[in-house]
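> okay, here's the prediction I keep looking at, along with the sequence it came from:
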Amino acid sequence: MPIPLQVVKCYKYIDSQQKQFIEELRELVKIPNVSSSSEARKYVDSAIKWLQARLVRTGFSVELKNTDNKVLPELLSISQTNIPPVILATLGNDRRKKTLLYYCHLDVFKVQSDKWGADPFVLREEKNGKLYGRGTAKMKGPLLCFLHAVDTYQALEINLPINIKIICGQVSLLKSMNECKSLGLADMLQSLRTGFLTNIDCMLMTDGQWTGITYPCILYACRGVCYFNLSIEGLTEDLNSGEYGGVVQEPLQDLIYIVNHLVDKSGTLVIPGLDKDMVQVTPDEEKIYSQLKLNIQEYKKDSGIRKLSHDTSLSQSLMHAWRYPSFNLHYVNTLPPCDCPVNLKIPKTAQARFSIRYEVENLCDIPNKIWVLVYTSLDFYTIILMQLYAYLKRIVPDQTPKKVCRLICDHLNKVLKLRNSPNRARLRMEDSLRPWIADHRHWSYEAAKNASKQVYKDPANLVREGNAYPALLEFQQIMPKTNILLLPLVSGDANINKDEECITLRCYMEGTKLIANYFYNLSIC
């Protein structure tokens, strides 16, 4: 399919604006709007004002929507009790055109300046073709790609082929890193359901990154995840191992025993029933994996992995990373924490955090928070569900959150029974995110595939991810019939939310062309 003349004109204009595009990214990066920091709150407000003015200059009608402060828990300091407003912007209201909703966030993740080669809030260009600075890859760079694509049509006086709505919120007011929930977003979206969010034909997010550094990707599915804290208690105080070693059942030994019985020697989960409702691999999905333009050696090199757990083929390795249930152990500690070079005491309490990533069929939602206590003694085992916060409909047919937790608790009880320990185990589900999958045959995805092939000269890799995107799940809950496209614009070496975050100049400029082309393809799909 030949590239339309008006899109070719867009490409040429974008190339001519490279210097100006870089300078605007420099201007935006220098705003240190780390919204998880109360000291940086004024910069969060500055960034919002910057984007508001920028959208108005582009022709958008803009509204600042305040969120409900009731959703703020004890996560924020007293000096940061107000959640920044969300930006709502609209460009075009032609009923003959499709309307695209674009969601992004403007704030950035915290930095450790001493681990950067230079000031993280001063954009620096390196000879390796990369632009370094906090927010270059997530999300200031991709956001500017989107805005520059709109600018291009306007500068060339080409009629924008679609209507656009934008929601720009703050994501870093959160409890953990990239897998956590946007405060107040669910309530705000509910309030917009019958107003701003009406007449939306499709939705776009430019989050995520490519798998690898060479070929572009289109993301269509993510696994769900549950986070658990496990603690073993039994002693009233720490004991001297020289006096009591060998005569007490140690909590730390119990913890290690339990963790070792959650997975087999290859790291595969061994919790009975957990994979019962897992979606089976279809011929369509197998075809997608077979068409991936990735090299397993390059994949390991880019990831810094010596040997993959399932080092049989790239497809099998990626299935274990993207779709099969998996277990991750994040830390093991004692209470009080061991903070001296040599500690020979027997700790009274041992703790571990682990997560289970999964994909199940027809999943709508899972509990925000579940507490599960497993009390153990020589002859007594009970499970008490103490609290259940849920805003869900169901997990899968005939499966409740209680059943999901019971699978894990039943398994732990069996393990503890074999252990025959007098210690008490407590398992707490801290948080959870449900899986997500989109119809990659939808016309919005087809538009992205066509645009990507025309820009990069190769078909994009259609990929899944092991991570989840909380904001995406909130939109899916509010707009279940609306297709959501996740279109990463940065390569796999972007160091998102890490030290030395960057976007390649190629991704920055070609990403702008991709969005401009996507606008056109949306209009003809």
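Yes, it's here. Numbers count the residues shown, from 1 in each chain.
> C-alpha from now on. contacts and neighbour counts both.
OK.
> quick one: end-to-end distance for stretch 430-442.
With C-alpha to C-alpha, to the nearest Å applied, stretch 430-442 spans 35 Å between its terminal residues.
> can you list contacts of it?
Residues outside stretch 430-442 that contact it (C-alpha atoms under 8 Å, 6 or more residues apart in numbering): 220-229, 358-360, 363-371, 445-446, 468, 470, 473, 483-485.
> kindly report the same for stretch 296-313.
Applying C-alpha under 8 Å, 6+ apart, the contact partners of stretch 296-313 are 212, 266-267, 314, 316-317, 320, 493.
> and stretch 347-359, by the same measure?
Looking at what lies outside stretch 347-359 - C-alpha under 8 Å, 6+ apart - the contacts are 223-239, 250-252, 255, 278-279, 323-336, 435, 466.
> is it possible to mark the buried ones in these?
Neighbour-count burial (16 or more other C-alpha atoms under 10 Å) is assigned, among the contacts of stretch 347-359, to 223-235, 239, 250-252, 255, 278, 323-327, 332-334, 435, 466.
> buried set for stretch 406-413?
406, 408-413.
> among those residues, name the ones in helices.
Secondary structure from DSSP state H places 406, 408-413 of the buried residues of stretch 406-413 in helices.
> which of the buried residues of stretch 406-413 lies closest to residue 19?
residue 408 (55.3 Å; C-alpha to C-alpha).
> what's the closest non-adjacent residue to the closest one?
Leaving aside its chain neighbours, residue 408 sits nearest to residue 271 (6.6 Å; criterion: C-alpha to C-alpha, 6 or more residues apart in numbering).
> same deal with residue 294?
Of all residues not flanking residue 294 in the chain, residue 212 sits nearest, at 7.3 Å (C-alpha to C-alpha, 6+ apart).
> tell me how many other residues surround the nearest residue to residue 144 once chain neighbours are set aside.
In space, and not counting its chain neighbours, residue 144 is closest to residue 25: 7.2 Å by C-alpha to C-alpha, 6+ apart. Close neighbours of residue 25, defined as other C-alpha atoms under 10 Å, add up to 23.
> this is the comparison structure:
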Amino acid sequence: MLKGVTCRQSYSYSSTASRHLQRAFPTSSTYSLRPTSRPLLHATHKHYSTTAEWPYIYRREPSPTMAPQLDSYFKTVDDLSDHFIGRLRDAVAIPSISAETERRGDVVKMGMFLKSQLEALGAYMEARPLGRQPGKDIDLPPAIIGRYPAKKDDTKRTVLVYGHYDVQPADVTDGWNTEPFKLTIDKNDRMWGRGSTDDKGPVLGWVNVIEAHKKAGVPFPVNLLMCFEGMEESGSEGLDDFITAECKPGKFFADTEAVCISDNYWLGTKQPCLTYGLRGVSAFGIEISGPKSDLHSGVYGGTVQEPMTDLIRVMATLVDGDGKILIPGINELVAPMTEDEKSLYKDIAFSVDEYQEGIGAKTTIFPDKENTLQHRWRYPSLSLHGIEGAFSGEGVKTVIPRKVVGKFSIRTVPDMDLQKVTDLTVAHCNSVFKKLGSKNTAKTECLHDGRWWLASPRHWNFTAAAKATEKVYGVKPDMTREGGSIPVTLTFEEGTKKNVLLLPMGTGTDGAHSANEKLDKRNYIEGVKLLGAYLHYVSEEPMN
């Protein structure tokens, strides 16, 4: 899951977060987000009739046709589990690393593998070219788009799903305990391999859903549109314009009524969730230069003003040790938290101790769950990432760099206008540098940005997914936001003008992007059941 996008003109979101939140959480509402205290159930898939507790608007009894269709579908998924794992093994074996141009053939191979798997099941598929990669003499991987059934059924709703078939770089020397491109299953049914959870497992989940319906003899409940890309881990280059064009009247995605993305994760390991908000990101670089070339510190140290010293002094004014952003005006851009929103955090299944265990240290800023989640999801943060041009190898290199570039980013939230974020940040860095009285030169710029996203979890797309989650796992999902960014979410929302749902398959311990990425077998197989159940519920959910 990519955490940034290519540079674009910043502008404010079309409606403010406060209006989003008023619609999603009206103050007069008596709804709550309290999760059930029932333990997780995996085998029986019992239907729980539920009152209209937010965000659920269930029938008192299940649909007369829903239960038997899902029972047959669930059994077929279990029967095909080894086959589905074999499909994932074949996909993981393709090193579809989009960041490495020498692997571009493998990325395309993975796209064609996906296309052929779906065509074999009767889907209509296309591999759409996206042009040349900017700045490189190579074609972008194609967008793999498709429709199932191949011919649209006008009596059924149309759902668009998205995923990506490229992966992050991986090598056994990076600290992997297994070969990264060989799916390895341990005694605890954890499936280790690059792309297993991000995002080949979830993408293949949709393939498996189609196959399980066919073999179970269960009618497919919706018209399924698919969009799978091969550059998500490298900025989704070429995709935004493609999606926008294909959402226009008469184009491939024009009939979309709801969008589902499975490219994120549960908050922990036990409680499934639905995600309705993402932070944005604005990445910056502070470039400070002086001498025409690097200098020997033994010859020039103490006689010149050094760019590195200036850079450290400027970067030290951006954020304090407790995460508070020190740039004047930034925090004032944030939408205030309402009491209704604040109440959502009380019953979310989250443990600070487990969070610290995942970090590997007790260095968290806040001791309680609520503050930790709020500062992870709905408040901005500023992180310092590195210094380009500085020596970082082993040993000591006594050099004075002629030019250094400090890299940092701000995670943005409602109602932050990205252009204002850029203007305030650049003005602050310029002001601080000027006060240094340095003879070096400085330049601060936004390297790329992506906007925040907030949806209404009371939309029928979310209530359908909530019902499907309770059907499969026996518990109501937590309603969560995430601190990272999935920029394509906004692209689909703006292109289709429809609700976008994030429906995760994997858990918070899967290690996407890091060494030893994994997907639990349970989450893969139950996730296939969840995706299929979601399509059934979304096919009949009242649109009100």
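Right, received. Where do you want to start? What you see is a predicted model, and the numbers here were worked out from it, not measured in a lab.
> any idea how far the residue nearest the centre of the first structure lies from residue 67 of the first structure?
In the first structure, the centroid-proximal residue (C-alpha atoms, centre = their mean) is residue 469; its distance is 3.6 Å. Residue 469 of the first structure sits 20 Å away from residue 67 of the first structure, taking C-alpha to C-alpha as the criterion.
> now do residue 341 of the first structure
48 Å.
> which residue in the second structure lines up with the residue nearest to residue 294 of the first structure?
For residue 212 of the first structure, the aligned position in the second structure is residue 268, judged by TM-score structural alignment.
> so what's its match up against?
Applying C-alpha under 8 Å, 6+ apart, we find residue 268 of the second structure in contact with 349-350, 507-509.
> looking at the second structure, name the residue matched to residue 67 of the first structure.
So, by TM-score structural alignment, residue 67 of the first structure is matched to residue 130.
> quick one: residues contacting the equivalent of the residue nearest to residue 144 of the first structure over in the second structure.
Aligning on TM-score structural alignment places residue 25 of the first structure opposite residue 88 in the second structure. Neighbouring residues of residue 88 of the second structure by C-alpha under 8 Å, 6+ apart: 183, 196, 200-201, 204.
> downstream of the helix or strand that contains residue 88 of the second structure, the next helix or strand is which one?
According to DSSP states H and E, residue 88 of the second structure maps onto helix 81-92. Downstream of helix 81-92 of the second structure, the first helix or strand assigned by DSSP H and E is helix 104-120.
> contacts for that next one?
Contacting residues not belonging to helix 104-120 of the second structure are listed as 91, 94-98, 124-127, 141-144, 165-166, 204, 207, 229-230 [C-alpha under 8 Å, 6+ apart].
> ok, 6 Å please
Around helix 104-120 of the second structure, the neighbours that count as contacts under C-alpha atoms under 6 Å, 6 or more residues apart in numbering are 95-96, 141.
> buried set for stretch 159-176 of the first structure?
For stretch 159-176 of the first structure, using 16+ other C-alpha under 10 Å, the buried residues are 160-174.
> which stretches of the stretch 151-300 of the first structure form strands?
For the stretch 151-300 of the first structure, the strands defined by DSSP state E, counting those that start in this stretch occupy 163-169, 202-205, 217-222, 224-233, 239-240.
> I'd like to know which of these is closest to residue 97 of the first structure.
Proximity to residue 97 of the first structure, assessed across the strands of the stretch 151-300 of the first structure by C-alpha to C-alpha, is greatest for strand 163-169 (6.4 Å).
> rewinding a little: of all the contacts of stretch 296-313 of the first structure, which two lie farthest apart?
For these, the maximum inter-member distance is 28.0 Å, found between 266 and 493 (C-alpha to C-alpha).
> and those two? Which one has more around it.
The neighbour count for residue 266 of the first structure versus residue 493, taken as other C-alpha under 10 Å, is higher for residue 493 (18 against 8).
> and the more buried one? What does it align with in the second structure?
Residue 493 of the first structure maps onto residue 509 in the second structure, by TM-score structural alignment.
> what about that match, is that helix, strand or coil?
In three-state terms, and counting by DSSP: H, G, I helix; E, B strand; the rest coil, residue 509 of the second structure is coil.
> what's the answer for residue 202 of the second structure, then?
Secondary structure for residue 202 of the second structure, judged by three-state DSSP, is helix.
> tell me, how many residues neighbour it?
Residues lying near residue 202 of the second structure (other C-alpha under 10 Å) number 32.
> now which residue in the first structure aligns to it?
The alignment partner of residue 202 of the second structure in the first structure, by TM-score structural alignment, is residue 142.
> contacting residues for that match?
Contacts of residue 142 of the first structure (C-alpha under 6 Å, 6+ apart): none.
> repeat the analysis, applying 8 Å as the threshold.
Residue 142 of the first structure sits next to 136, 206-207, 489-490, 508, 511 when contact means C-alpha under 8 Å, 6+ apart.
> report the two of those separated the most.
Greatest spacing in these, by C-alpha to C-alpha: 207 and 508 (13.7 Å).
> in terms of neighbours, single out the busier of these two.
Legend: neighbour count by other C-alpha under 10 Å for residue 207 of the first structure and residue 508, higher for residue 508 (25 against 22).
> would you confirm that that one contacts residue 141?
Yes - between residue 508 of the first structure and residue 141 there is a contact at 6.8 Å, judged by C-alpha atoms under 8 Å.
> overlap in contacts, the two.
Common contacts of residue 508 of the first structure and residue 141 (C-alpha under 8 Å, 6+ apart): none found.
> what about residue 367 of the second structure, neighbour count?
If you count neighbours by other C-alpha under 10 Å, residue 367 of the second structure ends up with 12.
> for residue 127 of the second structure, same thing?
Using other C-alpha under 10 Å, residue 127 of the second structure has 17 other residues around it.
> quick check, it in a strand?
Yes - applying three-state DSSP, one finds residue 127 of the second structure inside a strand.
> with adjacent residues omitted, what lies nearest to it?
Of all residues not flanking residue 127 of the second structure in the chain, residue 144 sits nearest, at 4.7 Å (C-alpha to C-alpha, 6+ apart).
> and the one you found, what's its match in the first structure?
Checking TM-score structural alignment: residue 144 of the second structure goes with residue 87.
> mean deviation of the host helix or strand of that match from the second structure?
In this structure, residue 87 of the first structure sits in strand 86-91 according to DSSP H and E. On superposition with the second structure, the mean distance recorded for strand 86-91 of the first structure (mean C-alpha distance after the TM-score superposition for the first structure) is 1.4 Å.
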